[in-house]
Each structure stands twice: as C-alpha cells, then as structure tokens.
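Student: sequence first, predicted coordinates after that:
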Amino acid sequence: MKKEFTLTIYTENHVGLINKIAIMFSRRKISLESFNTSPSEVPNIYRFTIVVIEAEAVVKNLVKQIEKIVDVFKVYCNTNDEIVWQQMALYKVPTEVIIKEVKVERLLREYGAKAVVIRNDYTVFEATGQGEEINKLLKKLDKFGLIEFVRSSRIAIIHASEGIHKKVVEMEQKNPALQTINNEFLDKKDQVFQM
C-alpha cells in the first residue's frame, strides 16, 4: 500500500548531485510530490526535503541506494506523524474585491494570511500551513476572482531526530583540523556518521 513519505537528505553541495538523486527516482518510476533544497544548520552541509507517495519497501530500498552516493551523509525517511512540516503559499487577489468584500478580509484573518504587496490593481497575500489549509483558502479565494496562486515545496523538521549537527560537532572534536566537510575525508563518513 502506498503512503506519503518525507525524505530528508544531508549532503555536500556539489555540481551534479541533484541529477544523481533525480536519476534514482526516475529509474524506479517514483514521482516527486515536493522537492526542496537549502543550507542546513551546519556550514557546507545542505538539506534536501523530498516528498513521495510510494510503498514503504520501495522507499526503504531507495533510501539505502541514495546513502551510497559519495556526497550524501545521511538520509532520514519519515511519515507525516513523525515530522513537523509546513508550506507557504502566495495568493494574488484583485484589490477592489478586498476593499468591497468584508467576507474576504475575515477569511484572510481566519487563515492567518498577511498582505505582502498592495497595489491598486491587486494585493498579494502570504499564508503558511499544511496542504489542506492552503487548498481550502485557495478554493474560497477563487470565488472572489483569484488572479494567481503559487505554493512552495514542503519544509520539515523531524520530531525524534537530533539532525546532523551533533554528529558534525562530534566529528570536529575528534579531529579539530577538519573544519569543513570536503572530499579529503569523504571515505571516512561511514565511520563518523553511524546513526
């Protein structure tokens, strides 16, 4: 049975890494529901957050394969109840409607949306939440002449994990000469990142 999984991948930032990871998904014919990458809390280590809907056995096998990529330090695989996650959305609505319709103003307050751009012809609102909340506001604003809508990829923090920061600090304490993660000691990563 397929269900939603969030993969959190800690890596170095190297050219071509996204392609290596993407190939692993395409070979297995796994579609990505959401894809986000950003710097992590540790300098020179990046974090990918990827959402897939797939059978657990397929995802667990995929995680093992991704961890074999030289530039990847660790991959976490979590269900939605094991993470805290959010998305951000922007809604462009005619300013005229906002001024005339008190209902729209109440609706935006109800969803915690805030104005980020106000012009004579349109106003852009920002809201954060989970997919269901974002979709509900989208449907309601559509009735009032929604002009444009965009949603971000998922960002997530794992409930039970300490992340990679503690492991990097431990590694630096064992060998203080290593100030950054680089190719010089990639072959040692398996010893250092035993999680």
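Tutor: Yep, it's here.
Student: make it CA atoms for all contacts and neighbour counts henceforth
Tutor: Will do.
Student: now do the longest strand seen in the chain: which elements does it pack against?
Tutor: In the chain, assigned by DSSP state E, the strand with the most residues is strand 83-94. Taking 3 or more Cα pairs under 8 Å, 6 or more residues apart in numbering; DSSP states H and E as the contact definition, the neighbouring helices and strands of strand 83-94 are strand 122-129, helix 131-142, strand 148-151, strand 155-158.
Student: any chance of the ones you listed in CSV, plus mean neighbour count and distance to Phe48?
Tutor: What follows is the helices and strands packed on strand 83-94, written out as CSV (neighbours: other Cα atoms under 10 Å; distance: least, Cα to Cα, whole Å):
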stretch, mean neighbour count, distance to Phe48
strand 122-129, 19, 20
helix 131-142, 15, 19
strand 148-151, 14, 17
strand 155-158, 19, 9
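Student: out of the ones you listed, which comes closest to Thr11?
Tutor: Checking those against Thr11 by Cα to Cα gives strand 155-158 as the closest, at 16.1 Å.
Student: ok now the next helix or strand after that closest one, how far from the chain's centre?
Tutor: Using DSSP states H and E, the helix or strand that directly follows strand 155-158 along the chain is helix 165-174. Taking the mean of its C-alpha atoms, helix 165-174 sits 25 Å from the chain's own mean (Cα atoms, centre = their mean, to the nearest Å).
Student: hang on, the earlier thing: need the helices and strands packed on strand 83-94 in TSV with distance to Gln87, can you?
Tutor: Output for these, formatted as TSV (distance: least, Cα to Cα, whole Å):
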stretch	distance to Gln87
strand 122-129	5
helix 131-142	7
strand 148-151	7
strand 155-158	6
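Student: now Phe144. Nearest residue, chain neighbours left out?
Tutor: If you skip the residues right next to it in sequence, Phe144 has Val97 as its closest partner in space, 6.8 Å away by Cα to Cα, 6 or more residues apart in numbering.
Student: ok, structure two:
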Amino acid sequence: METKLYTITIFSENTVGLLGQITIIFTRRSINIETLSVSPSAIKGIHKFTITLFATEDIVSKVVKQIDKRIDILKAYYNTDEDLVFQEIALYKVATEKLLEKGSIEDLVRKYHIRILEMNNDFVVLQKAGHYNETQQMFEELSGSIGVLQFIRSGRVAITRSKVERLSDMLNAIQEKYGENN
C-alpha cells in the first residue's frame, strides 16, 4: 500500500487535555505526526487542529474514525493536498555580515518572496511563507552559502477548497433535523 501525506482536520471546543488525548491515538498506532497546529476556527467557540502525517488511506481513515469517537471531538476529517489550500511559515536567522557579503539582499527577496522581519548589526531574521519544499529549498541554499544561525518552521495551516468549513455543513444538518422535530 502506498503511503502519502494526509492532512487531518479536527474540530472541537477548546478543552484542556484534548491534545494529549489526540496524540495518544497516534502513539498507540506508532504513527509519527509530521506537523501540528491548533487555532480558533471560523466558527465561534470551535477550535481547529491541523495535523499532517504519512500513511495509507486505510490507516488515516481508521485514525480519523478513532478520533471521531472521542467525546470532546465535534468532527474529524482527512484530506489530500489536492483538497486544500495550505501554507507554512519559516523563520531564518542569519549573520548580517555574511548576508551582506553574499551580495544583494534584494535578489534573495525576489527569488524567495521573503520578508525581512528584523535587521541589526549582528543578524537578520527572514520570513518565508510557502510549501515545505519551498521553505526547505531556501534553508538549504542559506545553509550552504552563508550559514543559518537559527531556523524554525511552523506546522501546516490549511483550509479546504469548499466554500465553508466542512463542520458548518454538519452543524447545519443537525440544526435542520432538530428544527424540524420542534
């Protein structure tokens, strides 16, 4: 079976200890989480977990079903990259002197579409938004040419290509069902 990168989206209320409950599901199955990010969603009072992992569709489907069974989880879904619009952010700290020796900072800004967040006599902090391969390519170029003092990459942030959050459709269906019975 072919493994590929899947993105799991989990909707829940902001409950203490829920992240631990979710990660234990992956640990028990010996599945490595590649990236993880959590933030409020577009729906008031609901938080959204975005988790990426390499797995087969069968395994990711089973994991999502197991996550869905948790009491504090409203709904969990999985998607492939084709279903999503996604990005990550990377920060790079490089020595100012070495960056200036390399030549034009403008060339680097244009090539990678980066922002300079801070620049002083000792270091420059650069920000790159993009997909993993783009942020990694920039890291490799900077590491090989001038050296990187510090580096950090965020987890994936993703939204579906559908018009609204998938959870919105589920909540509307529930509201319609209970609205008809009253």
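Tutor: Good, I have the coordinates. All figures in this text were calculated on a predicted structure; none of them were measured in a lab.
Student: follow-up on the earlier one: what about the helix or strand hosting the residue nearest to Phe144 of the first structure, how far off from the second structure?
Tutor: Secondary-structure assignment from DSSP H and E places Val97 of the first structure in helix 95-100. Overlaying the second structure shows helix 95-100 of the first structure at a mean distance of 2.3 Å from the equivalent residues (mean Cα distance after the TM-score superposition for the first structure).
Student: what comes into contact with that helix?
Tutor: Among residues not part of helix 95-100 of the first structure, those counted as contacts by Cα atoms under 8 Å, 6 or more residues apart in numbering are Val104, Glu105, Ile118, Arg119, Asn120, Asp121, Tyr122, Thr123, Phe144, Gly145.
Student: again, 10 Å this time
Tutor: When contacts are defined by Cα atoms under 10 Å, 6 or more residues apart in numbering, helix 95-100 of the first structure is touched by residues 103-106, 108, 118-124, 144-146.
Student: for stretch 25-35 of the second structure, same thing?
Tutor: Residues contacting stretch 25-35 of the second structure (Cα under 10 Å, 6+ apart): 5-7, 23-24, 50-55, 59-60, 63-64, 66-67, 88, 153-157.
Student: which of those residues are buried?
Tutor: Buried residues within the contacts of stretch 25-35 of the second structure, counting neighbours by 16 or more other Cα atoms under 10 Å: 5-7, 50-55, 60, 63-64, 67, 88, 153, 155-157.
Student: from those residues, which land in strands?
Tutor: Among those, the members falling in strands (DSSP E) are Leu5, Tyr6, Thr7, Thr50, Ile51, Thr52, Leu53, Phe54, Ala55, Glu88, Arg153, Val157.
Student: hmm, back to that, so the longest strand of the first structure versus helix 131-142, what angle?
Tutor: Following axes from the mean of the first three to the mean of the last three Cα atoms, to 10 degrees, one obtains 10 degrees for the angle between strand 83-94 of the first structure and helix 131-142.
Student: equivalent range in the second structure for strand 83-94 of the first structure?
Tutor: Under TM-score structural alignment, strand 83-94 of the first structure corresponds to residues 84-95 of the second structure.
Student: specify which member of the contacts of helix 95-100 of the first structure is nearest to Val168 of the first structure.
Tutor: Proximity of the contacts of helix 95-100 of the first structure to Val168 of the first structure, judged by Cα to Cα, is greatest for Val124, which lies at 40.6 Å.
Student: do you know how far the residue nearest the centre of the first structure is from Phe35 of the first structure?
Tutor: The residue lying closest to the centre of the first structure (Cα atoms, centre = their mean) is Ile155, at 3.2 Å. Distance check for Ile155 of the first structure against Phe35 of the first structure: by Cα to Cα, to the nearest Å, it reads 9 Å.
Student: excluding its backbone neighbours, what's nearest Ser168 of the second structure?
Tutor: The spatially closest residue to Ser168 of the second structure, leaving aside those adjacent along the chain, is Ile43, at 7.8 Å (Cα to Cα, 6+ apart).
Student: count the neighbours of the one you found for me.
Tutor: The burial metric for Ile43 of the second structure, expressed as a neighbour count using other Cα atoms under 10 Å, is 13.
Student: hang on, it packs against Asp169?
Tutor: No - proximity of Ile43 of the second structure to Asp169 does not meet the contact threshold set by Cα atoms under 10 Å, at 11.6 Å.
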